[in-house]
Every structure is written in structure tokens, then in C-alpha cells.
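here is my input, please return the structure:
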Amino acid sequence: MTLSHLWCSLTALAPEVSRGHAGDVRPAPRQGGASCRQARTALKSPPETRCAAPCPACLPALPVRVTSVEGASNKMSGAGKRVLIVFAHQEPLRSFNGALKEAAVQALSKQGCQVEVSDLYASTFNPVATRADILGDLKSTESFRYGEETAAAWEKGKLSQDIVNEQKKVQDADLVIFQFPLYWFSMPAIMKGWMDRVLTRGFAYGFPQFYESGPFTKKKALISITTGGMESMYGPTGVNGDINVILWPMQQGMLHFCGFQVLAPQISWSPSFMPEEGRKGLVAMWEQRLASVWQEKTLKFAPLELFDPKKGFVLNDDTVKNLSTKPQGLTVGQHAGKPLPPNNQTKANDASAE
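Got it, this is the predicted structure:
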């Protein structure tokens, strides 16, 4: 990749990301060759008609690429299942995230599922965890500890009503889908605030009720995201880094931690730089996947039995010894200084954690 190509790619993507509209149906204004020529002039590069490699500013459209589970069949429907879609986008209808949300509602409803949507922006969900989340007296009068106080409030039925409402939706759901655009290599603040406030201790986790022993072991969870950058930018050699590393805190640290059976993520790469046909293709692939989502295999995480609690919950001696003979790490997080297992957080057929 030439320096001019890198500059053009970042110049094309930066305005969209800074405005927080990664994944909108309406593409950001494309300056095309003009912006590229300006960048090449600033970098004293040759006046080429295109970048040395494809970039969003130069190409009329990106190829339709999506991360999805392969080999699924349509034998099992979701009749009688309950689905919760937690949706975080400011534009519920005229955005690509909105299109994916609506497609999921329709596809799953046709299966006989009961689908409920928590539209966080439309409902003005409060993402800030504060003392106001606990009704009545606190457990401790000395210092405020949010985790301990919300755990006690959950046991006594003293959490604020908006938290109670969301917890009931999660409790009723067989599948929870989180739909949002990738913001700063993570989720929008309002979605993170939902995680902080709704997944309280006692309700969503405890000790030792966590990971595969967590409260939600009979529930499935799936992250569906859109990106501003191309798929190649999120590869092991891409400028943004490996998407598996980005997904790890969300899928391991939030969903799997609470016991969810985590399905492979649905990643819609750079829809803002696609023509309408490309975006329709991404939606169609999402609908096709949802037709058999109930029989999908889950992502693999390192089971608790591999960790030694006497040594501070690190990998036990037998696992470390076995890992020493392997060419790659166990998972994205438990890599033991070895190369990361490819696709550990993006494909359910990865066997690295076995």
C-alpha cells in the first residue's frame, strides 16, 4: 500500500466516522478523484488517475462482502421463539442499520417468532450508570459502589423502572440481537450504557455464575454491526487491525461472560460506499442467515475448566503444556504469546478453543 493510498482511504472514511454515521443507507458525499488528487498533491505523489490500490474515494462501488455462517439449512424455524433486538442508531428507518433491523423483524416474524425491539435512541435510553438507578436506601452509607448496590437492589426489586423493563425483555428472550454501527472500534455509548445498566450483577452474572456457568446459558446472542472501512482494513495486516481483536471485549467480555451462547457476528462491511444493489445484497444475505439462525453453531471460548483458580484463574499446567506444542494461541485473549487463531471471533467453525 502506498502512502497516497493510505491517505486517500483515511480521508474518505474520516468524515463519515467522525459524524458517527458508519453504515448509513445514504452514502457520504464522495469527492472521488478530486480528494485523491489533492491528497497526492500534498504528498507529492505522481498524478495518477486512480490510487495504486482500491480505496473508497476512487472506486464507484465496493464488492459485496459480508461475514456470515456458511452451510446452514432451513430445516428449523423459530416458531414460538422470542427475539429481542437492541437497536442503536439515530435514524431508525432511513439508515442501513435500520434496514437490517427491519429485515430481522420481518424475517423472524415470518418464522413465527415474537420479536421485540428496544430502540435506544428513540426511547431516549439513559446510558449513564448513577445512584439514581437504585430506589430507596443504599446498602452502604460509606462509599457508593455501583456493582454492589445494583446487585442488592436487583435482589430487593429496587432497580429503576427503565432497567427493570429491559431486564424483563432479556429474561423473556431466546435470542438477543445487538444492531449498531461500529464507533471508534467499539459500540455506541448508548449501547455500552445499556450493557452497563441492564446487565447487573445477580441478574446477568455472579460469582461463580459467569461464563459457561452464567445465568443466560440457554439464550443465544448475536452482534450485527456495520463498518465505515473496507473488510481488508480490518484484517491481520489491515490498517485498523484484526476485527477479531475488536470483537473480543464485546463477545467474550460482555456476552459470553453472562453465559450467552454467542453466535458468529454479522458484519456488513462499508455499506456507505456501496451502490444500492450492494446494500440490498447485504440485507438479503442477513435475511438468508436468519432463516436458519436457530441451528447455528456457537463461537468457541476457553472453558473454565482450563483455568486454575488456585493460581489466580490462569491456564492450568496441562493446558499450558499442550499449548506449547501448538502453532497458535488458544483464543484471541488466551494466546500465550503465540499467533492469534484466525477467525476465532468471526466464525463458529473455528476449533482453536477445543
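
could you use CA atoms for every contact and neighbour count after this?
Fine.

M250 and P265: what is the separation?
In this view, M250 and P265 are 11 Å apart by CA to CA, to the nearest Å.

buried sites along stretch 11-20?
T11, A12, L13, E16, V17, G20 (16 or more other CA atoms under 10 Å).

please give the structure of this sequence too, so both can be compared:
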Amino acid sequence: MHAHIVFAHPEARSFNGALADIAEETLAAQGITVTRSDLYGELFDTVEGPAHYGERADEAYFSALAEQRHAGNARTRPADVQREIDRLTAADLVILQFPLWWHAQPAILKGWFDRVFVYGELYTGRRRYDEGHFRGKRALLSVTTGGPAATFSPYGRGGPIERLLWPIHYSLHYMGFDVLPPFVAHGIQGGGIAYEQRDVFEQHLDGLKRGWAERLNTLDSARPIPFTGWQDWDDHGVLRADHPLRWA
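You can find the predicted model right below:
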């Protein structure tokens, strides 16, 4: 078994950094090898564009999909992107560790999706979803929020956490991953706990760390999030009229 962590936080000493460290230690104790992409530390360039492609498929007009496919075929893909693809290819489990900023992942992680999940080699019009390139591999989000858990409930002011994470989960499913339910560490900025209750807050953080380690020790029993696949859709890409989910 091999796991790869994609770490998307600008401070290695942050709580996100602590969770990434716990993941490495816990998985290593199971005999799993672990590698890490430190997107900020490695200065990953998040902006897809012409500057990344010296030998262009079309010098007159930039199409990201066309240039990604051409660079793959010509073996002129940017080195940082190829490095990330190689890391993902070697992994059986991919963990994305990041804070929830503005109801989504940090921009550096979104840019990582834009540049690393390249058209041609990693997905095509047909090779995606349950027939995607990474089928058989698992992916797991480990996410931190500033607000407490109640605010991310279905009627909470932060918005339902399942809906906020859905685009990321679905993108991973799009690439073929079996997506495990996320680990969400709520309230790491204090969660309304007053400064004079600092000891209570520290206990809260310690509990989250223990919960993350426990989760990592029970991954084999985790069932992936269910998604629809090619067999569920009609020729227009819509859920079949006779599909059981139509009656759920």
C-alpha cells in the first residue's frame, strides 16, 4: 500500500499541518508508505495558461484541453505537473488536506485540479466517472473549518458541509476515484470558545487529532460515497427513467 497526501495550507505548523503529520505517522505505523505534495512549500503554479507550453498544438489560439493532450503526446508536459501525476499514479490512497476558505478549497488546490488532471492521458470524453483513469484507487478529504459543526448542518449559517464539499468529491469521482466520506475538523479557530477557556479549546483540538488517527486506522471498513455511473444514465446523460433513484 502507498498513500499520497496533497497538503494545501501555507503554514506547516498549522492545525492542517498537524493533521498531515498525523496521517503520515498513522499510515506508516500500518506499514503503508507515504509521500506528500506541499503545494505552498513547493511553490506549485496554480494558473493554467500558454506559458506552460513551449511547443504548442496551436500557436494562434490557446485551448487548455488541446495543449494538455498535445504536451502529453509529445512528452513536453510541464515538470511540476508530471511530478504530481507520477505521485498520484503511484498511490493507492490520496488524501487532500486543506482548510475550507470562502466555502471551498484554497485557490492553490483548485489550480492543482486544473493543471494536474490533464485531458488525454487522465481523462477523455468516455474515460471518466466509474470508468475513469484512477478507478480502484481511493481518495479522502481531510478538511478544517473555523466554525463549529452545528453551523455546517443542513440549516446552519455556514451551509451544509456535504454540499460545500460536493464539487470536490464529484471531481474526484469524475477521475475514477472511490471517494471515501470526508473527515471534517470543525471549530479549529476557537469555535466560539472564549480565551479564558483555552484549556477547553486545546482539549477540543486534541480530540480532533485522536478522531483523525482513529479514522485512518479504520479505512478498510469505510464504504465509498455512492455516485451514479455510465450504466445509470440514458443517451442524453440523464438518470434513466426506470432507475431506482427516480423513486427514492
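
got a TM-score for the pair?
Put the two chains on top of each other and the TM-score (TM-score structural alignment, normalised by the length of the second structure) is 0.92; 239 aligned residues with a CA RMSD of 1.4 Å.

M250 and P265 of the first structure: who's more crowded?
Using other CA atoms under 10 Å, the more surrounded residue of M250 of the first structure and P265 is P265, with 23 against 17.

which position in the second structure aligns with the more buried one?
If you follow P265 of the first structure across to the second structure using TM-score structural alignment, you land on P182.

ok, S232 of the first structure next?
Using TM-score structural alignment, S232 of the first structure sits opposite A150 in the second structure.

what lines up with A20 of the second structure in the first structure?
Aligned by TM-score structural alignment, A20 of the second structure pairs with K101 of the first structure.

residues contacting its match?
Contacts for K101 of the first structure (CA atoms under 8 Å, 6 or more residues apart in numbering) come out as I85, F87, Q179.

wait, is the last one part of a strand?
Yes. Assessed with DSSP: H, G, I helix; E, B strand; the rest coil, Q179 of the first structure lies in a strand.

ok, now which ones touch it?
Contact analysis of Q179 of the first structure by CA under 8 Å, 6+ apart lists I85, V86, F87, A88, N97, L100, K101, I223, S224, I225.

show me what counts as buried in the strand or helix carrying the fifth one.
The one in question is N97 of the first structure. Per DSSP states H and E: N97 of the first structure is located in helix 96-110. Buried residues in helix 96-110 of the first structure, counted by 16+ other CA under 10 Å: 96-105, 107-109.

next: stretch 159-173 of the second structure.
P160, I161, L164, L165, I168, H169, Y170, S171, L172, H173.

roughly how far out does stretch 136-151 of the first structure sit from the chain middle?
31 Å (CA atoms, centre = their mean, to the nearest Å).

returning to that earlier point: so what's the match of P265 of the first structure up against?
P182 of the second structure makes contact with L140, L141, S142, V143 under the criterion CA under 8 Å, 6+ apart.

now with 10 Å?
95-96, 139-143, 161-162, 165, 169, 215, 224-225 (CA atoms under 10 Å, 6 or more residues apart in numbering).

go on, A57 of the second structure?
Shown in contact with A57 of the second structure (CA under 10 Å, 6+ apart): S63, A66, E67, Q68, R69, H70, A71, A74.

shouldn't the fifth one be within a helix?
What that stands for is R69 of the second structure. Yes. R69 of the second structure forms part of a helix when assessed by three-state DSSP.

and it, what pairs with it in the first structure?
Counting by TM-score structural alignment, R69 of the second structure corresponds to A151 in the first structure.

and its match, how many neighbours?
22.

quick check: L88 of the second structure touching R135?
No. Taking contacts as CA atoms under 10 Å, L88 of the second structure lies outside contact range of R135: 12.0 Å.

tilt between the helix ranked longest in the second structure and helix 15-29?
Longest helix in the second structure, counting residues (DSSP state H): helix 198-216. Here helix 198-216 of the second structure runs at 40 degrees with respect to helix 15-29, directions being taken by axes from the mean of the first three to the mean of the last three CA atoms, to 10 degrees.

pick out the residue closest to the middle of the second structure.
The centre of the second structure sits closest to L96, judged by CA atoms, centre = their mean, with a distance of 4.2 Å.

please, where are all the strands along the second structure?
2-7, 33-38, 93-99, 138-144, 178-179, 183-185 (DSSP state E).

winner for burial among those?
strand 178-179 (a mean of 25; mean count of other CA atoms under 10 Å).

once aligned to the first structure, how far is it on average?
Superposed on the first structure, strand 178-179 of the second structure shows a mean distance to its aligned partners of 0.5 Å (mean CA distance after the TM-score superposition for the first structure).

which other helices and strands contact that strand?
strand 93-99, strand 138-144, helix 161-174 (3 or more CA pairs under 10 Å, 6 or more residues apart in numbering; DSSP states H and E).

circling back: any idea which of the contacts of K101 of the first structure is closest to Q114 of the first structure?
I85 (10.9 Å; CA to CA).

that closest one maps to what in the second structure?
For I85 of the first structure, the residue aligned by TM-score structural alignment is I5.

for its match, give its distance to L43 of the second structure.
Per CA to CA, I5 of the second structure is found 16 Å from L43 of the second structure.

if I read this right, G72 of the second structure contacts Y119, doesn't it?
Yes. Judged on CA under 10 Å, G72 of the second structure makes contact with Y119 at a distance of 8.8 Å.

these two touch, right, L306 of the first structure and N316?
Yes. With contacts counted by CA under 10 Å, L306 of the first structure reaches N316, the gap being 5.8 Å.

hmm, back to that, quick one: closest of the helices and strands packed on strand 178-179 of the second structure to P106 of the second structure.
In terms of CA to CA, the element of these nearest to P106 of the second structure is strand 93-99, at 7.1 Å.

once aligned to the first structure, how far is the closest one on average?
Mean deviation for strand 93-99 of the second structure: 0.4 Å (mean CA distance after the TM-score superposition for the first structure).

find me the equivalent region of that strand in the first structure.
Counting by TM-score structural alignment, strand 93-99 of the second structure sits on residues 175-181 of the first structure.

now swap in stretch 127-139 of the second structure and tell me
The aligned range for stretch 127-139 of the second structure in the first structure is 209-221, by TM-score structural alignment.

after the helix or strand containing T41 of the first structure, which helix or strand is next?
In the assignment (DSSP H and E), T41 of the first structure maps to helix 33-42. Downstream of helix 33-42 of the first structure, the first helix or strand assigned by DSSP H and E is strand 66-67.

one step back: hmm, the match of R69 of the second structure is touching G202, no?
Yes. The criterion here is CA under 10 Å, and A151 of the first structure meets it with G202 at 5.6 Å.
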